[in-house]
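J.: fold the following and give me the result.
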Amino acid sequence: MDLAFFTNFSASLTAQEAELNTLQEEISSGVAVQTPEQNPSAFETALIGNDQLSALNGDTTSLGDIQGQLGDVSNGYTSVLSEISDVQQLVLGALNGTTSNQNMQSLATQVSAAEQQMLGIANTTGSNGTFLFGGTRGTVQPFQEQPDGSVVYMGDGGQSQAEISSDLSASTIATGEAFISGLQGDGTASVTAASTNTGTGVLLSDGVGNPTAATAFQQGNEPITVSFTTSGTGGVIYTATQTSSAGVTTTLATGPATSGTSLTLGGVDFQLTGTPAAGDSFTISPSRPQSVFTLLSNITTTLQTAGSTPAAAAITRQNLNQDLSALDQYQQTVTTAQAQTGVTLQSLSKTSASNATQETEVQNNVDTTIGTNFPAALTALDQNTTAVEAAMKAFSTVQNLSLFSVI
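T.: As a prediction, this is how the structure comes out:
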């Protein structure tokens, strides 16, 4: 018997079975090119595409982490603005002129509670466990209350930039700047009434009248004193003076001190309300930064110590009006910080959407390059299966022939 028949049949059957296995693997995995030998060009294209997908997936993960962290920061700012708004309403209530001492104490309690709420917000941690407003010192509680009730910032002003894509970097942290950088008074000047005042005068800021002069005053260190004396006709006049660092005192303005009198001092427009008495005085100082905790503590103290006499009530109104202006400063500061965070989040969102589009395009290209053509593969599998079955049947038939058996 010629053994070549068996050898050739066996080799052919082995090759067909190998082809069947390959087709079955392609169909089950969805990948037609699994080794460089199958299609070198397609395999290399797929490798490059998969590297791109890995990079994009890494970017997406980083984006998600940063978006989550900055989203928490933005929510923190929203809570801060809510607390500021609540305190503004409490101060306005205290300024309505009909609040009793008992109500003042109640308002003081509410402002004190708001300060504690603010401290809690400032010490919020993100989903990764780090403090949101500590700068690069995210593992240290940024705002720590001292035995005397003051609050100290233990964070820093450091920034951390993460590369999100080839052309975009984003800050991954926030600092406590929004809680400590607000300015006293209207942001240019802060007015303090002398504790010995006996009149009912209140000196209110009406805004900046001369921006250049206001900037120079705010950046300087020379306060202005507005004092009141009796005029020769028995009325009350004011005199505004400023003493330089060299000790030279200059008279800036003088005139009748009546309710409604307008003054422009240090580039700021002021209006005098009420009736000041001879011997009263106000000090206009350049605005300096104060933490929001100091501001809220000052408001609490003012409400707690509010007097019942007309003169004491005027001093309370003076202090509360200054604090109300300072609250406005903080409202602007926090709103600006939140807007900056919002811009970053918007950029991250756009980048995330772009990455998703790129991932889809690259994945489609990889699938097209090495992916299984299911209709063709299923047809080939069916044909090869039929061929193998036919070959096996033919071989069996030949084996059973009596003549073939004898041979």
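
J.: switch to C-alpha atoms for all contacts and neighbour counts from now on
T.: Fine.

J.: any chance you could map the helices in the stretch 1-150 of the chain?
T.: Secondary structure of the stretch 1-150 of the chain (DSSP state H, counting those that start in this stretch): helices located at 4-29, 40-94, 101-122.

J.: for comparison, sequence B:
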Amino acid sequence: MRISTVTMYEQGVSAMNRQQQNFMDVGQQIASGKRVVNPSDDPRAAARAVSVSQSLAVNAQQESSRVTARNSLSQEESVLNSVSDAIGSAKSLVVQAGNGTLSDADRESLASDLEGAFETLVGLANTTDGNGTYLFSGYQDNAKAFSRTDAGDAVDTISYEGDQGVKQQKIDAERLMKTSDTGTDVFMRFSAGSEYIAEADEGNTGNVTFSGPDVRDADAAGYGETFDISFNGDGTYDISSSGAGFADQTNVAYTDGETIEFGGMALTLEGEPAAGDSFTVTPGGDMSQEQASLFKTIGDTINALRQPVETDADQAALDNTLSTASRKLDASLDNVLTTRASVGARMNELDALDDVGGNREIAYEQTRSDLVDLDYNTAISDYMLSQVGLQASQKSFADIQQMSLFQFLN
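T.: Sure thing, here's the model as predicted:
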């Protein structure tokens, strides 16, 4: 078979090109540190590496979401801590105001101090984050959570202006977490299971005061319902409830200083009632937002402290207001602490998910490394081998091109 000179040149050049390409490919792998530089190097591994990279990107996005959620919860936790301190300060002032030896001037001084706590709470309720977003407005980011209405000589009325939307953040593949709480949940609600709270009707004209109520039997008929106690003016009173589990008591003889029992509770009454005087005993968890409003509780107390005490009825009204306020402040504090505990639990969950996400990232990185990263020992060996192959093809080509009959013709 005759082999032309052109054929020998073409085959020699083709062999050198193949060897040089192999040499360059291995050199590129070593330079990049990747075994799969182009998808064509290993299509299956390249496809799987893309999928793993997408999983890594999703994991990184979830990590970023957890950072955002933690920042929001940290801000809320800090505000709730300050709210707890303000409520504690207000409760201390209310207890101090119950001292029967205080004068009107003394009570006015306490009212001023209590108004300071009131303003502090309003400011905390309208706290914003670093972006100007109100923490407790629900979805109404740019609206103040609470607005105030001038009540003349009385303390301003505070109203909630946000909505009931609760912001959520996707912090893991199957986990949506609340990153905020609404203003009503924090400042205008008592936790379920809160103690009973007694309130005197604003129109009472007698001087009856109450203490309690205290729970005697949580399994008694009617326990958990709202009760109304009304005086008939003839030395008797009625106890009624809208619930079906309690049998109303009517025309019960009243004795000054007695402890009356109903629905598993006990309430001590002292003083002389007037016809039409009434009291309401309500489970804390069943109170309306207006009744449970922390701002209304403190505002009513300030207004009561600023009223001069001239008669026994005035003193009774003040004592009853302070007693109710004390119970409500306790219930408000319990609610804030419950919310704060919930925030802490969510922050702990974020820490746990960070650990899970970190382990997941390590696993993804290892999988991607196994798919596309370079084994330097093998690569260097292949590099040296391809270099030898290239040199051999070059030497072979140089030797073959010298093989010609013309070299033997003289």
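
J.: ok so, going back, Asp382 of the first structure: which of the helices of the stretch 1-150 of the first structure is closest?
T.: helix 4-29 (9.2 Å; Cα to Cα).

J.: show me what that closest one is packed against.
T.: Packing contacts for helix 4-29 of the first structure, counted by 3 or more Cα pairs under 8 Å, 6 or more residues apart in numbering; DSSP states H and E, involve helix 374-400.

J.: name the helices or strands packed onto the helix it packs on?
T.: helix 4-29.

J.: mean deviation, the helix it packs on versus the second structure?
T.: Helix 4-29 of the first structure: mean distance to aligned residues in the second structure after superposition is 4.3 Å, counting by mean Cα distance after the TM-score superposition for the first structure.

J.: measure stretch 185-195 of the second structure end to end?
T.: With Cα to Cα, to the nearest Å as the measure, stretch 185-195 of the second structure spans 17 Å from end to end.

J.: if we can go back for a sec, for Ser245 of the first structure, find the nearest of the helices of the stretch 1-150 of the first structure.
T.: Nearest to Ser245 of the first structure, of the helices of the stretch 1-150 of the first structure and by Cα to Cα, is helix 40-94 at 36.0 Å.

J.: that closest one corresponds to what range in the second structure?
T.: Aligned using TM-score structural alignment, helix 40-94 of the first structure spans residues 43-97 in the second structure.

J.: that stretch vs the first structure, mean deviation?
T.: Stretch 43-97 of the second structure sits 1.8 Å off on average (mean Cα distance after the TM-score superposition for the first structure).

J.: the helices of the stretch 1-150 of the first structure: which one's closest to Leu203 of the first structure?
T.: helix 40-94 (16.9 Å).

J.: angle of the closest one against helix 101-122?
T.: Orientation check (axes from the mean of the first three to the mean of the last three Cα atoms, to 10 degrees): helix 40-94 of the first structure against helix 101-122 gives 170 degrees.

J.: just list what the lengthiest helix in the second structure packs against, helices and strands only.
T.: In the second structure, assigned by DSSP state H, the helix with the most residues is helix 312-372. Under the contact criterion of 3+ Cα pairs under 8 Å, 6+ apart, helix 312-372 of the second structure touches helix 43-97, helix 183-187, strand 196-200, strand 209-215, helix 294-305.

J.: now with 7 Å, please.
T.: helix 43-97, strand 196-200, strand 209-215, helix 294-305 (3 or more Cα pairs under 7 Å, 6 or more residues apart in numbering; DSSP states H and E).
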